[in-house]
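J.: Only the shape, not the letters, is given here:
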């Protein structure tokens, strides 16, 4: 009974690497029934996957050392990753070996969320002091520059424009610091997510036209209202869509889709046709000062992560080199204000 009722996948195999028995949890993990698996070669389970060499190495280590544990990552055709702990013990009884398989995907995802959350909190504390220290001399600089505006000679006008433009950029960075530094006053209310997105698209349409970028929208009809802070969500959408425009210097399409999921959530996906982002860089997106842009700070996406987190939502990023990147935001229909 203990074998069959275990929530972990249990797999018994002999020294000829034939499957002798497995429980129902293992059937669920492999998506195959016990009748089809018993008597089959252990490695045959993984013959059409990229992880077969890892499984062979794992089994060899268990046979050699008596026991061995590994973390195996399985990636679906859609690019979704599942993480499994494989623990194997050789000769639990004569001629029989046991492999315990634990699905640790949720644990890994929670650890990653906590790591990012801790980073945000630390950066937030640092940001408060930095932003205020910079803002004071910045105010003086902006004031004196404005006083000089009338006396700027024609040949120096370009320098004046560069100075004011860069001061505005610094001011924008300071504002992003302050958003991280402390919670902003927010008024959560019931709003139409489609309307918020339409207003965002209208706002960015001129920039899109300049870059030869077209918006393609697909919004599900009769979507329920969501409980949100509309200006904060608009900030997230602006940040992601502006990035999408900028990664397509030769133009292209941005597909924006909004629909309701079976789990009573709202899914917003923003898909560009840029060059894509390497997998190792995707993991770092949202971290402070990490950016794939030449003049970026990484704070925009970091702020976006925090806003979505405050809406009890999640951000997922999928990318394919040479084809583009998709940002997917999942929001609950009944989020509570914080």
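T.: Thanks, I have the structure now. It should be emphasised that the depicted structure is a prediction, and the values quoted were computed from it without experimental measurement. Numbering: from 1, shown residues only.
J.: okay, CA-based contacts and neighbour counts for the rest of this
T.: Noted.
J.: Next, the residue nearest to residue 314 when sequence neighbours are not counted: secondary structure please.
T.: Computed as Cα to Cα, 6 or more residues apart in numbering, the closest residue to residue 314 that is not its neighbour in sequence is residue 330, at 5.3 Å. Assigned by DSSP: H, G, I helix; E, B strand; the rest coil, the conformation of residue 330 is strand.
J.: now the helix or strand hosting residue 231: how far from the chain's centre is it?
T.: Following DSSP states H and E, one finds residue 231 within helix 230-246. Distance of helix 230-246 from the chain centroid (Cα atoms, centre = their mean, to the nearest Å) equals 15 Å.
J.: And here is the other one:
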């Protein structure tokens, strides 16, 4: 791959986060689109259900009107037509006696049946009788339904026409036009209509109930959609957060892997160089010691300088090898306080020389850790040396241990603090990097070796400053179970 092509690639973390976010963006869009589609289908279903309910109750009411008309037809024929023909020789609703008889027959028949109005129309469409007297003499305004009834087919109309989305407070009526036939005929056919019944039923309450049910259905569907949307939205948001955390963790792991690969390459190079240096360095030191035993008193100090500097260089080479070729720990349950006390006993003369007072705070019951005592001894020796070197003019070094819990694991926390100048917070992120140092002298491998040893024990190293300004090193080691 060319350098130009490589330069166009995004950083690992940015690439991971953007790529990880794409599926959840699609899920978010899909969820919103699905909810809209479900809501539209819910509206259509609720509309269809309500319309079907309207059609069913209209059909029932129309059948009710037909049954009422048949009963009314029978009552009028037997209780009005026959007596009028017998007593008066003919039918004339205009006569007060016949009108009163017809009115009594009709009103007794429809009594308590929730009928709003009954009209009787002649064959020209004129209203010859009505339960509401002011309609008598008018012409029916439903000519199409009236003509259907004259042809022998009962016809119904709704006024005003039903509108599903119209409020339910408006009055609606069902007008049913049914032919009045002669029941005295004994043939199969009843003969032509003699008049037309117009029966008006009030449907306001039924339509109001349908309208209320429609609103309840819509409200229920909206609440369900809102709850579903909130649940799905929370799942998507939580998933996005999880993916973002995983992407960030993956980016950190990739960066750590890249750094580990770089350090491995650097370690191999350092190991090779250190090995090549150590052999001639040993020869130089042994030669200087031999010369020191043979030269006069004037030249002997010079040979001693060579031996001393050779020893210092050998120590540096040893640090390089410790960093380049870390040893695999042999883990066992041990008392970390014993390791710390061994370090402090060894450094007691140096601490006394520098005027540094050591204060320890260990629990009565020693804490057991799972570790390698030799490797941990070397790690804490570096930490204590750094603390002593930071207090050349004297001071106080505090060492303490305690049991702590981090996440789901139990650790033993070892805290080492001093009263020196403390860490440079601006360089805090680089203090564990190899060859990074803020001292005039030193290889910058001390804390790196500490970090490698602690990491091999599956522990953690934390660097910070105390409230007084001194440096503080915290080492967390996995706690071991006593047997």
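T.: Yep, that arrived. Please read all numbers here as calculations on a predicted model, not as lab measurements.
J.: TM-score for the pair, please.
T.: Once superposed, chain against chain, the TM-score is 0.66 (TM-score structural alignment, normalised by the length of the first structure); 248 aligned residues with a Cα RMSD of 2.9 Å.
J.: ok so, going back, counterpart of the residue nearest to residue 314 of the first structure over in the second structure?
T.: Under the alignment by TM-score structural alignment, residue 330 of the first structure pairs with residue 476 in the second structure.
J.: Let me know whether that match touches residue 455 as I believe.
T.: No: Residue 476 of the second structure lies out of contact with residue 455 (Cα atoms under 8 Å); the separation is 9.9 Å.
J.: Looking at those two now, which is surrounded by more residues?
T.: residue 476 (26 against 14; other Cα atoms under 10 Å).
J.: For that one, which residues are in contact?
T.: 411, 412, 413, 414, 459, 460, 461 (Cα atoms under 8 Å, 6 or more residues apart in numbering).
J.: what about it, distance to residue 157 of the second structure?
T.: According to Cα to Cα, to the nearest Å, residue 476 of the second structure stands 88 Å off from residue 157 of the second structure.
J.: for residue 442 of the second structure, same thing?
T.: 105 Å.
J.: Superposed on the second structure, what's the mean shift for the helix holding residue 231 of the first structure?
T.: When the second structure is overlaid, helix 230-246 of the first structure sits 0.6 Å from its aligned residues on average, using mean Cα distance after the TM-score superposition for the first structure.
J.: Can you name the residues in contact with whatever helix or strand comes next after that helix?
T.: Per DSSP H and E, helix 230-246 of the first structure leads on to strand 252-260 as the next helix or strand towards the C-terminus. Identification of contacts with strand 252-260 of the first structure by Cα under 8 Å, 6+ apart yields 194, 212-220, 223, 244-245, 266-273.
J.: Where in the second structure does strand 252-260 of the first structure fall?
T.: Under TM-score structural alignment, the match for strand 252-260 of the first structure is residues 395-403.
J.: Counterpart of residue 322 of the second structure over in the first structure?
T.: Per TM-score structural alignment, residue 322 of the second structure is aligned with residue 179.
J.: What strand or helix carries its match?
T.: Going by DSSP H and E, residue 179 of the first structure is in helix 157-181.
J.: how far apart are that helix and its match in the second structure?
T.: Counting by mean Cα distance after the TM-score superposition for the first structure, helix 157-181 of the first structure comes out at 1.8 Å.
J.: and the next element down the chain from that helix?
T.: Downstream of helix 157-181 of the first structure (by DSSP H and E), the next one is strand 189-191.
J.: with the second structure superposed, average distance for that following strand?
T.: With mean Cα distance after the TM-score superposition for the first structure, strand 189-191 of the first structure averages 1.7 Å from its match.
J.: In strands, which of the contacts of strand 252-260 of the first structure fall?
T.: Under the assignment DSSP state E, the contacts of strand 252-260 of the first structure contribute 213-219, 266-271 to strands.
J.: Buried ones among those residues?
T.: 213, 215, 219, 266, 267, 268, 269, 270, 271 (16 or more other Cα atoms under 10 Å).
J.: Throw these into a markdown table and include distance to residue 145 of the first structure, thanks.
T.: Shown next, in a markdown table, are these (distance: Cα to Cα, whole Å):
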| residue | distance to residue 145 of the first structure |
| --- | --- |
| 213 | 36 |
| 215 | 38 |
| 219 | 46 |
| 266 | 46 |
| 267 | 46 |
| 268 | 42 |
| 269 | 42 |
| 270 | 39 |
| 271 | 41 |
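J.: what angle do the strand or helix carrying residue 473 of the second structure and helix 373-389 make?
T.: Taking DSSP H and E as the criterion, residue 473 of the second structure maps to strand 471-478. Angle, strand 471-478 of the second structure to helix 373-389, by axes from the mean of the first three to the mean of the last three Cα atoms, to 10 degrees: 170 degrees.
J.: Strand 471-478 of the second structure vs the first structure - mean distance after superposition?
T.: Mean for strand 471-478 of the second structure is 0.8 Å (mean Cα distance after the TM-score superposition for the first structure).
J.: How about stretch 249-256 of the second structure?
T.: Mean for stretch 249-256 of the second structure is 5.4 Å (mean Cα distance after the TM-score superposition for the first structure).
J.: For that stretch, list every residue counted as buried.
T.: Of the residues in stretch 249-256 of the second structure, 250, 251 count as buried by neighbour count, 16+ other Cα under 10 Å.
J.: Ok, stretch 385-400 of the second structure next?
T.: Buried, per 16+ other Cα under 10 Å, within stretch 385-400 of the second structure: 387, 388, 390, 391, 394, 395, 396, 397, 398, 399, 400.
J.: If we only consider those residues, which is nearest to residue 53 of the second structure?
T.: Using Cα to Cα, residue 400 is the member of these that sits closest to residue 53 of the second structure, with 80.6 Å.
J.: any idea how far that closest one is from residue 467 of the second structure?
T.: 16 Å.
J.: what do you get for residue 15 of the second structure?
T.: The gap separating residue 15 of the second structure from residue 467 of the second structure is 40 Å, by Cα to Cα.
J.: and those two? which has more neighbours close in?
T.: residue 15 (14 against 8).
J.: matching residues in the first structure for the helix or strand where that one lies?
T.: Using DSSP H and E, residue 15 of the second structure falls within helix 12-76. The alignment of helix 12-76 of the second structure onto the first structure (TM-score structural alignment) finds no residues at all.
J.: No more questions from me, cheers.
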